[in-house]
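[1] please work out how this folds:
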Amino acid sequence: MTEPWIRFLLPVPEQTLPFYIDSIGYNNHEQFMSRPEGYPCYHWLHTASGSGIIHLESHSVTLPENHGILLLPGVAHEYEAVGERWSTYYLTFNGQLVNETAASLGIRFSSVYHWHIGSAFKQVLPSMISGVEAYRDITGLDHSIEVYRFLVELKKHGKVDNQPSFYSLKERLLPLLQFLESEYRDPDLDMNTMAAILDISARQLNSLFRKAFGYTPYQYLISLRLLKAKQFLIMDRRLTVQSVSAMTGFREASHFIATFRKAEGMTPEKFRLMHGRSPDNAAAARQ
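    Now for the predicted structure:
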């Protein structure tokens, strides 16, 4: 951004939306700001260049380049530059589903986030500003999508307390994910085999997977097998349930059926019928 400052104030949509933008902008020379009663909306602030410090009720945190903070509505705060110049981007937003969505994504409020210098996250707010500048969204629907995208990108690229970002965890696990995509049919796959792909222990693999996805590698494998099974059931109706079971890494058809029923709430045969006629039913219909 070459402009000294950019600020867009957007009207609150008349209809209820899960998210909406209150304001968004860029400040090339951030000044001292004091809000003893906080801001009425959720408030994101991050450093584009220079450094600043934000004072909360219980502590103060420094925001160097590629660092930002997300505040809840009503959180008292002050901030100011450290040094001669502090350039910032900011986004204030609200909506009925902000808290739920942030919780489901594991996003922490009043925490400092940081990201790699070359991260795609640094382009999220400039892109949003360009969109707001180019297009007046009267309904607020497109802006609602943009707020959700911002939260997802923060989840993917933001790191808190030196913990790895979701993106870096996924990159670390990518060789295993690719291996499972091609070898899910093998009924002998176990944790030790999967851990060996990444040259780590089974315990470390379990920890990495839980941090990245919230469940274990074995749960991921079962989910992948069931996804493949559903594809086979629909795409090739000549295959028996027992054949699909063997093709997707289950040793026994009974185990496959029980696992499928638990996950989908119905048997494989009922799932197949729900998505179209079985070969026998189709033949009978033609007679």
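
[2] CA atoms for contacts and neighbours, from now on please.
    OK.

[3] all the helices of this protein, residue numbers only.
    Assigned by DSSP state H, the helices in the chain fall at 98-105, 124-134, 141-157, 166-183, 191-198, 202-213, 217-235, 241-247, 253-264, 268-274, 279-286.

[4] make a markdown table out of the ones you listed and add distance to Y113 and mean neighbour count.
    Converted to a markdown table, those look like this (distance: least, C-alpha to C-alpha, whole Å; neighbours: other C-alpha atoms under 10 Å):
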| stretch | distance to Y113 | mean neighbour count |
| --- | --- | --- |
| helix 98-105 | 14 | 14 |
| helix 124-134 | 14 | 15 |
| helix 141-157 | 8 | 18 |
| helix 166-183 | 13 | 15 |
| helix 191-198 | 28 | 16 |
| helix 202-213 | 17 | 16 |
| helix 217-235 | 27 | 18 |
| helix 241-247 | 44 | 19 |
| helix 253-264 | 36 | 16 |
| helix 268-274 | 44 | 16 |
| helix 279-286 | 55 | 10 |
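
[5] okay if I get those helices as TSV plus distance to S87?
    Formatted as TSV, these follow (distance: least, C-alpha to C-alpha, whole Å):
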stretch	distance to S87
helix 98-105	26
helix 124-134	13
helix 141-157	19
helix 166-183	26
helix 191-198	41
helix 202-213	32
helix 217-235	42
helix 241-247	57
helix 253-264	50
helix 268-274	56
helix 279-286	66
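
[6] L72 is nearest to which of the ones you listed?
    Of all those, it is helix 98-105 that lies closest to L72, at 9.2 Å by C-alpha to C-alpha.

[7] and the angle for that closest one with helix 141-157?
    30 degrees (axes from the mean of the first three to the mean of the last three C-alpha atoms, to 10 degrees).

[8] one more to put side by side:
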Amino acid sequence: MQRFAFLMHSDIETKLPIYMCGAGHWESQETIIRTEGYPLFQWLFCTNGEGMLKLGHEEMSVKPGMGIYLLPNEPHEYRAIQEPWEIYWLNFKGEQALPMTLLAGLDRSGVYRMTNSELMIHHMKAALALALSEKPLVGLECSKLLYNLIIDMMKSITIRQQSIEQNYLRLQPVFDYMESHYTNKITLEDMAELLNVSTQHLCLLFRKIVNHRPVEYLNLLRINKSKELMLQEVDARIGEIARRVGFDTPGYYSTLFKKTEGMSPETFRRMNRLR
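    Coordinates of the predicted model:
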């Protein structure tokens, strides 16, 4: 048994950065051979059985909790190994389809394992149900769901490295320590000790996961805390706020605030109608 729906799009939908074109479900996926590929981006997710994806001379097993990502116009074939091989699928396009999937970790056609298969199944079922519905603006709603699906992929996809979510969890003790001690002096050694790693490895982890060095990230946290104080305590002086969030020198705080926010602390306060 199979169910599927292909969406008709208005001019508005085709101007979206990314939009869904169709969705479907095979209770027992049939063999697919596309010698010239398929013109759209495709994402297929296995919920039962086992299949095989063939790309060129490479064959990859596809089991429950795994997804297949296929770039447009890339020759491929896939078939069941253990039946029933149950598959949910959707396809999409848009000017930002490639950049967004790259950001999610889908850097090439292939098989990807998910750390949260339940969430992925929820998205795939919701996409099909919505595509099959006759609701107004169904194309827009499906595209919104597709965007959310790709965002969740960023947290749970794994291939050749830990998922973003797993990496963030690894740094969680440092994040928690910063949150509790940002008003005090915090050294690289303090943070590295929390993870039992060297300071060099700590810096590497931060650059890889949050694209900032640890001290840069700490200063961004302090800047955000200072903005909260400026909104909460309208009579507090800027220099006093700087010291309360962990900056020894108000001048350095003001320079860093302007570099980060594009305006001085005084301008930030004034723009938020604070005196």
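
[9] out of the helices of the first structure, nearest to G68 of the first structure?
    Of the helices of the first structure, nearest to G68 of the first structure by C-alpha to C-alpha is helix 141-157, at 10.0 Å.

[10] what's the mean deviation for the closest one versus the second structure?
    Following superposition, helix 141-157 of the first structure is found to deviate from the second structure by 1.1 Å on average (mean C-alpha distance after the TM-score superposition for the first structure).

[11] contacts for that helix?
    By C-alpha atoms under 8 Å, 6 or more residues apart in numbering, the list of residues contacting helix 141-157 of the first structure from outside reads 17-21, 93, 102, 105-107, 115, 119-121, 124-125, 128, 137, 165-168.

[12] select the longest strand from the first structure.
    Within the first structure, and with DSSP state E defining each element, the longest strand by residue count is strand 77-94.

[13] show me which residues of that one are buried.
    Neighbour counts over strand 77-94 of the first structure (16 or more other C-alpha atoms under 10 Å) mark 77-81, 85-94 as buried.

[14] could I get the buried residue list for stretch 63-77 of the first structure?
    In stretch 63-77 of the first structure, the ones that count as buried by 16+ other C-alpha under 10 Å are 63-73, 75-77.

[15] between those residues, which is closest to I234 of the first structure?
    Using C-alpha to C-alpha, those come closest to I234 of the first structure at L70, 44.9 Å.

[16] tell me the contacts of the closest one?
    L70 of the first structure is in contact with 42-45, 108-112, counting by C-alpha under 8 Å, 6+ apart.

[17] out of those, who's nearest D188 of the first structure?
    R108 (39.4 Å).

[18] show me what contacts that closest one?
    R108 of the first structure neighbours (C-alpha under 8 Å, 6+ apart): 70, 102.

[19] please tell me how far it sits from G95 of the first structure.
    As for R108 of the first structure, its distance to G95 of the first structure is 17 Å (criterion: C-alpha to C-alpha, to the nearest Å).

[20] next: L205 of the first structure.
    From L205 of the first structure to G95 of the first structure the distance is 37 Å (C-alpha to C-alpha).

[21] burial measure for F250 of the first structure, as a count.
    Other residues near F250 of the first structure number 24, with proximity taken as other C-alpha atoms under 10 Å.

[22] aligned partner of it in the second structure?
    Superposed on the second structure with TM-score structural alignment, F250 of the first structure falls opposite F247.

[23] does its match touch L256 like I think?
    No. F247 of the second structure sits out of contact with L256 when judged by C-alpha atoms under 8 Å, with a separation of 10.3 Å.

[24] related to what we said a few turns ago, nearest to N27 of the first structure, out of the helices of the first structure?
    helix 124-134 (11.8 Å).

[25] quickly note the distance from whichever residue in the second structure pairs up with A202 of the first structure to L229 of the second structure.
    Aligned counterpart of A202 of the first structure in the second structure: T199 (TM-score structural alignment). Distance of T199 of the second structure to L229 of the second structure, given as C-alpha to C-alpha: 31 Å.

[26] go on, R170 of the second structure?
    30 Å.

[27] same deal with M124 of the second structure?
    Noted for M124 of the second structure: a distance of 43 Å to L229 of the second structure, by C-alpha to C-alpha.

[28] most centrally placed residue in the second structure?
    A centroid search over the second structure (C-alpha atoms, centre = their mean) returns M154, at 2.8 Å, as the residue closest to the centre.

[29] which one in the second structure is aligned with L239 of the first structure?
    Under the alignment (TM-score structural alignment), L239 of the first structure maps onto A236.

[30] number of nearby residues for its match?
    13.

[31] so what's the nearest residue to it once chain neighbours are set aside up against?
    Distances taken as C-alpha to C-alpha, 6 or more residues apart in numbering put M230 closest to A236 of the second structure, at 7.2 Å, once the chain neighbours are dropped. The contact partners of M230 of the second structure, by C-alpha under 8 Å, 6+ apart, come to 236, 238, 241, 269.
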